[in-house]
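> One predicted model, sequence on top.
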Amino acid sequence: MIEIAAIDNDRMLLEGLAHWLTSLPDVRMTTAATSVDEFLSQTRQARIVLLDLNLENFTDPVANVATLVAAGFTVIVVTVVPDLSYILATTEAGAAAYVPKTASLDVLTEVIRAVARGESPLTTEHAFWLGCDDRPDRPLLTPREREVLVAYGQGMTIDAVGRLLGIAPGTVRTHLERVKQKYAQAGRPIRHRGQYGERVREDGFGRERLGHPPG
């Protein structure tokens, strides 16, 4: 059974979601709150949290995500009105997924199940929002450079990355050097192996598109 919690000001939405989930065999909402503080003050078992992007108490969305992630929760952000700056910042703060409130409950359930498997699923809307990121500190990588960065940043060896992508190890090294140069030019240098993985997480790379197989 996948147990989830929800933080949202809309009590009707919370009650309706909890009722709808009772029709599913594997997902239950066990905790509901209208703020992060209220949620953290409760006895809770769920480790997956649905978090409204813009709560009516005007708390900072980035701080909300960071607080929950630091406390050991996996956060799925839901939103009515997408704010690009907050979407990018909360993704970097550790949000595992984004679901617009215009999406169907079936889509939400698919995201919850993927997150429970340890994935970071990418909805069509989230992919679009991430693609709109034109901040100067985000380097423009080619699709192949991004593939190499993601694979290497997730801990694969150079030889393993080459086998995965069907390219020679020397070509993998060339792509990694180009990635390193581009991040340095953007003011975010990569100084050691672990920072490849940090850049993958910071920039929201390596997320599976819903309905698409890994890779």
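Perfect, thanks for sending it.

> contacts, neighbours, all on C-alpha from now
Fine.

> Val27 touches Ile2, doesn't it?
Yes - using Cα atoms under 8 Å, Val27 makes contact with Ile2 at a distance of 4.6 Å.

> which strands and helices sit next to whichever strand or helix holds Thr67?
Element membership for Thr67, per DSSP states H and E: helix 61-70. With contacts taken as 3 or more Cα pairs under 8 Å, 6 or more residues apart in numbering; DSSP states H and E, helix 61-70 sits against strand 74-79, helix 84-92.

> Now with 7 Å, please.
The contact analysis (3 or more Cα pairs under 7 Å, 6 or more residues apart in numbering; DSSP states H and E) places helix 61-70 against helix 84-92.

> check contacts around the residue nearest the centre of the chain.
Centroid check for the chain by Cα atoms, centre = their mean gives Ala96 as the closest residue, at 2.8 Å. By Cα atoms under 7 Å, 6 or more residues apart in numbering, the contact set of Ala96 is Thr74, Val75, Ile76, Ser120.

> and here's the other structure:
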Amino acid sequence: MVGTFSVAIVDDHALVGLAIGPLIDAAADLEFVGAVASVAALRSADLHPDLVVLDISLRDGSTPAENVERLREREAAVLFLTSGEDRFLVREALRTDALGVVRKSAPPKAILSAIQRAARGELLVDTEWAVTVDGDPDVEGAALTARERSVLALYASGIGAKQVATQLGISENTVNDHLKRIKLVYQRLGRPAPTKVELYRRGVEDGYLPVPGSQ
């Protein structure tokens, strides 16, 4: 189907697929390709969706990080579904390469909107994510210089290194040097941020970027 994104659901509660599948099917920009109980089952069925809507807590013993890694190997984007599990599980999910988390109890329109945005590759950040991170005593903030904070805030907001350099009145090479240093700092803290999306997350986590919805 031209102009659509294929979506699969991985959840070991069949009712989730029965409830959310029709929402996906009814959307003009989405194609529902099926619901399975595990990532292994998705692989066995040889499904290759653009987006996988993934239950954060599957009963097969797999972890959010393991599941995201396996799905990313298949070049599928991931959006987590949660019923409100403990914050440590949510924290693990938010530290993966998934695009975000949506509650199963959210209104159908909100769930569909989240799926459509994730299918387009948009990062979903919300107040629940911010609260989870803010209440996590194990998250160690990065000690960045004032210049590094400025570079991070501008770069992670979506503009390129050349534009950052122009706004700050420095060279593009200097911007790239700052970015290398910032990524190294986060790597040493055990909070790697190799991509712009992950740098954005770290910026919000450490207060260098505003919490979504706070302005």
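Looks like it came in fine. Every value quoted in this text rests on a predicted model; they were computed, and no experiment measured them.

> still on that earlier bit, rebuild the contacts of Ala96 of structure 1 as a markdown table, extending it with distance to Arg178 of structure 1 and neighbour count.
Below are those laid out as a markdown table (distance: Cα to Cα, whole Å; neighbours: other Cα atoms under 10 Å):
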| residue | distance to Arg178 of structure 1 | neighbour count |
| --- | --- | --- |
| Thr74 | 33 | 23 |
| Val75 | 33 | 28 |
| Ile76 | 33 | 26 |
| Ser120 | 26 | 23 |
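
> Contacts for the biggest helix by length in structure 1 next, please.
Secondary structure of structure 1 read by DSSP state H shows that its longest helix is helix 169-185. Residues from elsewhere that reach helix 169-185 of structure 1, judged by Cα under 7 Å, 6+ apart: Pro139, Glu145, Val148, Leu149, Ile158, Asp159, Gly162, Pro189, Ile190.

> Please list only the buried members of these.
Among those, those buried by neighbour count (16 or more other Cα atoms under 10 Å) are Pro139, Glu145, Val148, Leu149, Ile158, Gly162, Pro189, Ile190.

> ok, so of those, who is nearest Leu130 of structure 1?
Nearest to Leu130 of structure 1 out of these is Pro139 (Cα to Cα; 13.0 Å).

> Apart from its chain neighbours, what residue comes closest to Arg120 of structure 2?
Phe5 (7.9 Å; Cα to Cα, 6 or more residues apart in numbering).

> and the counterpart of the one you found in structure 1, what does it touch?
Matched to structure 1 by TM-score structural alignment, Phe5 of structure 2 sits across from Ile2. By Cα under 7 Å, 6+ apart, the contact list for Ile2 of structure 1 reads Asp26, Val27, Arg28.

> Buried among the residues you listed? Need that as a selection in PyMOL.
Selection of buried members from the contacts of Ile2 of structure 1 for PyMOL, criterion 16+ other Cα under 10 Å:
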select buried, resi 27+28
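
> Distance to Val107 of structure 1 and secondary structure for the contacts of Ile2 of structure 1 - can I get that in CSV?
Formatted as CSV, these follow (distance: Cα to Cα, whole Å; DSSP: H, G, I helix; E, B strand; the rest coil):
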residue, distance to Val107 of structure 1, secondary structure
Asp26, 15, coil
Val27, 13, strand
Arg28, 16, strand
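
> Let's have the contacts of Ile2 of structure 1 in TSV, adding distance to Gly206 of structure 1.
Listed next are these as TSV, based on distance: Cα to Cα, whole Å:
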residue	distance to Gly206 of structure 1
Asp26	26
Val27	25
Arg28	28
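
> Closest to His126 of structure 1 out of the contacts of Ile2 of structure 1?
Ranked by distance to His126 of structure 1 (Cα to Cα), these are led by Val27 at 22.8 Å.

> Map that closest one onto structure 2.
For Val27 of structure 1, the aligned position in structure 2 is Leu30, judged by TM-score structural alignment.

> who's in contact with its match?
Thr4, Phe5, Ser6, Val7, Ile24.

> Considering the residues you listed, which are maintained in structure 1?
Among those, the contacts conserved in structure 1 (both residues aligned by TM-score structural alignment, their matches' Cα atoms under 7 Å) are Thr4, Phe5, Ser6, Ile24.

> quick one: which of those residues is most hemmed in?
Ile24 (23 neighbours; other Cα atoms under 10 Å).

> How much space separates that one from Phe5 of structure 2?
Look at Ile24 of structure 2 and Phe5 of structure 2: by Cα to Cα, to the nearest Å, they are 10 Å apart.

> count of residues packed around Ser85 of structure 1?
With neighbours defined by other Cα under 10 Å, the count for Ser85 of structure 1 comes to 12.

> Now do the same for it: its match in structure 2.
By TM-score structural alignment, Ser85 of structure 1 lines up with Phe88.

> got it, and His126 of structure 1?
In structure 2, His126 of structure 1 lands on Trp129 (TM-score structural alignment).
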